[in-house]
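Trainee: can you look at this prediction? I've put the sequence above it.
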Amino acid sequence: MTSAALTATEQAVVQRRTVLVLSLGQVLGGIAFGATVSLGALLAADISGSDALSGLATASVTLGAALCAIPLARLAAKVGRRRALTLGNLFALVGIAVVILAAALRIFPLLLAGILMIGAGNAGNLQSRFAATDLAAPVHRGRDLSIVVWATTIGGVAGPLLLAPGEVVGQALGMPPQTGSYVFSFVAQCAALLLYVLALRPDPLLSAQRLARTAAAAVGETVADRPVVARYAIFAVAASHVVMASVMAMTPVHLSHMAHGAHGMEATPADVSQLVGVTIALHVAGMYALSPVFGILADRWGKLRVVLLGQALSAASLLFAIFANDQPWGVMSALILLGLGWSAATVAGAALLTEASAPALRTRRQGRSDSLMSLCAAAGAVLAGVVLSNFQYAGLGIAASVLVIAIVALSPLARSPRS
């Protein structure tokens, strides 16, 4: 069965299998990324001997994803999603090996290089959500994308949970301290690579390209391209990601200040850890748990409306951050709403970008969107620290609200009968 000969029923069957494979790949790939986020800062601080340099680990992950997003998207456009995703897996595998070697040799620059390569592998994970839209029917595009996004939750949660058993395995294997969980990450990445090679067939992007050419030849016209709408979608996704990343990155610091008496609270270190852990867990749940709901709403209500719903949720979050930041419940409420706002905006924004782009331009723009999103988040996290130190948590909420206002103000650019 060739992709050009796919009937509507056959295409639906292939699409369901594709979404399943991509979702499983996200679970496996998320394990490695979750472990890196959890361990990277600890390893960086231990090897460098400075807590001030621990943030470079997170920056390296983000930079790796940003640098590889566009090349992987271009590769996918030429040879298909399967090869691009497997190349991302190979980057992550090499990165894991380099991180373990760097920990054994205690070489800090080598550690950052390994983490950067794991970040490059995460660029493939980001591309998976767009791969879910390649063969999706327009009426289900948001839903299919959101299912793959939701699958990220499992790997993202499982990765940190494997830290303790990973250390036991690592000690048994004679691995360097704090690197044991990378055993699970390496196995998971190998499994994801085999999954894509063996099961992601036919390739969704190559199939979609052939179907588009066949349809264009039969009808005599191509899918309309809407570059202004596409640019708005890229901006909305990037700006929403900056709002989320900047406020979320500074929340543990703010909670720590609260617990140490800055706002009259008294708490033990264990209480602080529990407060931070619960708050961030609720935030992550907000980011991913309802993504299928927002995907279905995007298909039914329209992508732009759900992007704006995301801004309403983000605005509510920032109001809590501004006016109730001296209470744990206020910060928790802010972080839950922040996650929900991010989920709505990024799911609908990614679907809008795909919908607004002609098939020949989609992967290129998707790569640009991922790259810009990662770079802006890194810059936003750095600037958020400056804002927090000078204007407190409320000032950070006010600063972030500027981007929310900008997304809403520019929304007329995306208004059309098909947006």
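Mentor: Right, received. Where do you want to start? Residues are numbered from 1 along each chain as shown.

Trainee: all contacts plus neighbour counts: C-alpha atoms, from now on.
Mentor: Fine.

Trainee: surely residue 254 touches residue 393?
Mentor: Yes. Contact status for residue 254 versus residue 393: in contact at 6.8 Å, counting by CA atoms under 8 Å.

Trainee: would you mark the buried spots in the helix or strand harbouring residue 214?
Mentor: Assigning secondary structure by DSSP states H and E places residue 214 in helix 204-219. By neighbour count on 16 or more other CA atoms under 10 Å, the buried set for helix 204-219 is 204, 205, 206, 207, 208, 209, 211, 212, 213.

Trainee: will you turn those residues into JSON lines that also has distance to residue 131?
Mentor: Below are the buried residues of helix 204-219 laid out as JSON lines (distance: CA to CA, whole Å):
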{"residue": "204", "distance to residue 131": "7"}
{"residue": "205", "distance to residue 131": "7"}
{"residue": "206", "distance to residue 131": "11"}
{"residue": "207", "distance to residue 131": "11"}
{"residue": "208", "distance to residue 131": "10"}
{"residue": "209", "distance to residue 131": "12"}
{"residue": "211", "distance to residue 131": "15"}
{"residue": "212", "distance to residue 131": "15"}
{"residue": "213", "distance to residue 131": "18"}
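
Trainee: coming back round to it: looking at residue 254 and residue 393, which is more packed in?
Mentor: Between residue 254 and residue 393, counting by other CA atoms under 10 Å, residue 393 is the more crowded of the two (27 against 21).

Trainee: ok, the more buried one - contacts?
Mentor: For residue 393, the contacting residues are 254, 321, 322, 325, by CA atoms under 8 Å, 6 or more residues apart in numbering.

Trainee: okay, now the closest residue in space to the last one that isn't next to it in sequence: neighbour count?
Mentor: Counting by CA to CA, 6 or more residues apart in numbering, residue 325 lies nearest to residue 331, which is 5.5 Å off, once chain neighbours are set aside. Applying other CA under 10 Å, we find 24 other residues in the vicinity of residue 331.

Trainee: this is the comparison structure:
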Amino acid sequence: MVLGQLLAGAGLAAGVTVGALLAEDLLGGPGLSGLPSALFTGGSALAAIAVGRLSQARGRRPGLAAGFAFGALGAVGIVAATALESLPLLFAAFVVYGSGTATNLQARYAGADLATPERRGRALSYVLLGTTAGAVAGPNLVGPTGVVAESVGLAPLAGPFLLAAVAYGGAALVISLFLRPDPLLEARRREGAAVGAAATSSSSASSSALSADGTHSDPGMTAPTPPAPARVWTGEVLTGVAVMALTQFVMVGLMTMTPVHMRAHDHAVTVVGLVISLHVAAMFLPAPLSGFLVDKFGTRRVAVSAGLVLLLAGGLAALAPPESTLLVSAALILLGLGWSLGLVSGTTVLTTSVPTSVRATVQGQADVAVALSGAAGGLLSGLVFAWIDFRGLGFTLAALSLIVVAAVRPRRARTPA
């Protein structure tokens, strides 16, 4: 899983770094430069459903491998669209490219399938950590991959998507060949074995008790009654989804417009790539810390911390002088850290509170909400940026971060039946 995420991280970074710049060049202005981000996050919503259902039916391995393969196909389509200067093909390819983003995120669930409850946060965080190397390297390869693209007659901004095609294709191959045994199928097998053992023990105890009373023991009478199906979408699960969706909205909104903001103030593309690298590193590198905090202090406290860190990120981005690479970088680092805290806390809830019989399906549905939230953040960020500039965007997203805090209500004490 870690090796697959290392490769997938490089594919993820291409759209994050130059998607908005590519759209700005082709569309001739920044107003709709958030559209590629909206398209590939919207495409990731569709892919989240497909990957979740395929994983539920056949296991994590085929679901993740197929998602990464479609991400590679989308990257190839983007390269072809830039060569042909075709906007319809470009937009359609960005939707398919979103499959890689969705799969990259869904992979974190596989890390927690076989973890014990007290270490679940850290287990899934190790898979997120695997994304770090590729995701940090990707933005810094904008220059070199641009040179490669120019050497074959393509636009320089198409270069990162050449890298994405190779990276996502490699991730699909690694998962397909080496993710054995399948973590979700193995977790389901172990859960079934445990339930069967408990049922057998209960049946034996009932038979012994009846025999001791001198009553005839009938196996049909002592079979345990199947438990009623549990309600899946509990308040806890809905809160976890809300935290992930809101942190995704704030993160995508601010991250998408930062490259446009920096280039408008004469920052070099290599500097933009470095800032995005630091942001992506802050998204994934602190994942083990986020997992440790979740395991030690609980999901609710960490979710509230996520909202407060995102508030600081938006405020700093709004107040930082445009020419200050240091302060803009600090704002993006805080943005990544807040996202990490929100994602790990929400993911832990979805893994702990949902049974394996429907876990992958529910997780896929939850990631649809996360992806649609990110799509809205990417699209609206361009419109807000064009309307009230980057400072207004930063303050707006800082205010929205308080909703993350408000969404995490204190757990109510239960009245004994």
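Mentor: It's in. Treat the numbers as computed from the prediction; the structure is a model and nothing was measured.

Trainee: what's the TM-score for these two chains?
Mentor: The TM-score (TM-score structural alignment, normalised by the length of structure 2) is 0.80; 384 aligned residues with a CA RMSD of 3.1 Å.

Trainee: among the buried residues of helix 204-219 of structure 1, which one lies nearest to residue 225 of structure 1?
Mentor: Nearest to residue 225 of structure 1 out of the buried residues of helix 204-219 of structure 1 is residue 212 (CA to CA; 13.4 Å).

Trainee: residue in structure 2 paired with that closest one?
Mentor: Residue 212 of structure 1 maps onto residue 191 in structure 2, with residues paired by TM-score structural alignment.

Trainee: what's the answer for residue 298 of structure 1, then?
Mentor: Under the alignment (TM-score structural alignment), residue 298 of structure 1 pairs with residue 294 of structure 2.

Trainee: specify the next element, helix or strand, located C-terminal of the helix holding residue 214 of structure 1.
Mentor: helix 227-257.

Trainee: mind listing what's buried in that following helix?
Mentor: For helix 227-257 of structure 1, the neighbour count (16+ other CA under 10 Å) marks 227, 229-252, 254-256 as buried.

Trainee: residue boundaries of the strands in structure 2?
Mentor: For structure 2, no strands are identified by DSSP state E.

Trainee: please name the residues that touch the residue nearest to residue 349 of structure 1 when sequence neighbours are not counted.
Mentor: Spatial nearest neighbour of residue 349 of structure 1, excluding adjacent residues (CA to CA, 6+ apart): residue 233 at 5.2 Å. Residues in contact with residue 233 of structure 1, defined by CA under 8 Å, 6+ apart, are 349, 350, 352, 353, 414.

Trainee: the third one against residue 231, yeah?
Mentor: Pointing back at residue 352 of structure 1 there. No. Residue 352 of structure 1 is beyond contact range of residue 231, at 10.1 Å (criterion: CA under 8 Å).

Trainee: what is the burial count for the equivalent of residue 84 of structure 2 over in structure 1?
Mentor: Aligned against structure 1 by TM-score structural alignment, residue 84 of structure 2 finds its counterpart in residue 105. Per other CA under 10 Å, the neighbour tally for residue 105 of structure 1 reads 13.

Trainee: do residue 168 of structure 2 as well
Mentor: Counted with other CA under 10 Å, the neighbours of residue 168 of structure 2 add up to 36.

Trainee: ok, residue 180 of structure 2 next?
Mentor: 11.

Trainee: re earlier: counterpart of the residue nearest to residue 349 of structure 1 in structure 2?
Mentor: Using TM-score structural alignment, the partner of residue 233 of structure 1 in structure 2 is residue 240.

Trainee: quick check: closest non-adjacent residue to the aligned partner of residue 115 of structure 2 in structure 1.
Mentor: Taking TM-score structural alignment, residue 115 of structure 2 has residue 136 as its aligned residue in structure 1. If the residues on either side of it in the chain are set aside, residue 136 of structure 1 comes closest to residue 15, at 6.3 Å by CA to CA, 6+ apart.

Trainee: go on, residue 147 of structure 2?
Mentor: In space, residue 147 of structure 2 is closest to residue 156, 6.4 Å off (CA to CA, 6+ apart).

Trainee: one more: residue 151 of structure 1?
Mentor: By the measure of CA to CA, 6+ apart, the closest residue to residue 151 of structure 1 outside its immediate chain neighbours is residue 23, 5.4 Å from it.

Trainee: next, count neighbours for the equivalent of that neighbour over in structure 2.
Mentor: The alignment partner of residue 23 of structure 1 in structure 2, by TM-score structural alignment, is residue 2. Neighbourhood size, residue 2 of structure 2 [other CA under 10 Å]: 19.

Trainee: ok, residue 2 of structure 2 to residue 175 of structure 2 distance?
Mentor: 10 Å (CA to CA, to the nearest Å).

Trainee: what's the answer for residue 355 of structure 2, then?
Mentor: Separation of residue 355 of structure 2 from residue 175 of structure 2 (CA to CA) stands at 24 Å.

Trainee: comparing these two, which residue is more hemmed in?
Mentor: A count of neighbours by other CA under 10 Å puts residue 175 above the other of residue 355 of structure 2 and residue 175, at 24 against 15.

Trainee: give the aligned equivalent of that one in structure 1.
Mentor: By TM-score structural alignment, residue 175 of structure 2 lines up with residue 196 in structure 1.

Trainee: name the nearest residue to that match, ignoring sequence neighbours.
Mentor: Distances taken as CA to CA, 6+ apart place residue 82 nearest to residue 196 of structure 1, at 5.9 Å, with adjacent residues excluded.

Trainee: dump the residue contacts of the counterpart of that neighbour in structure 2.
Mentor: Counting by TM-score structural alignment, residue 82 of structure 1 corresponds to residue 61 in structure 2. Going by CA under 8 Å, 6+ apart, residue 61 of structure 2 touches 55, 175, 176, 179, 180, 182.

Trainee: any idea how far the spatially closest residue to residue 119 of structure 2 that is not a sequence neighbour is from residue 118 of structure 2?
Mentor: The shortest distance from residue 119 of structure 2 to any non-neighbouring residue, by CA to CA, 6+ apart, is to residue 295 (6.3 Å). As judged by CA to CA, residue 295 of structure 2 and residue 118 of structure 2 stand 6 Å apart.
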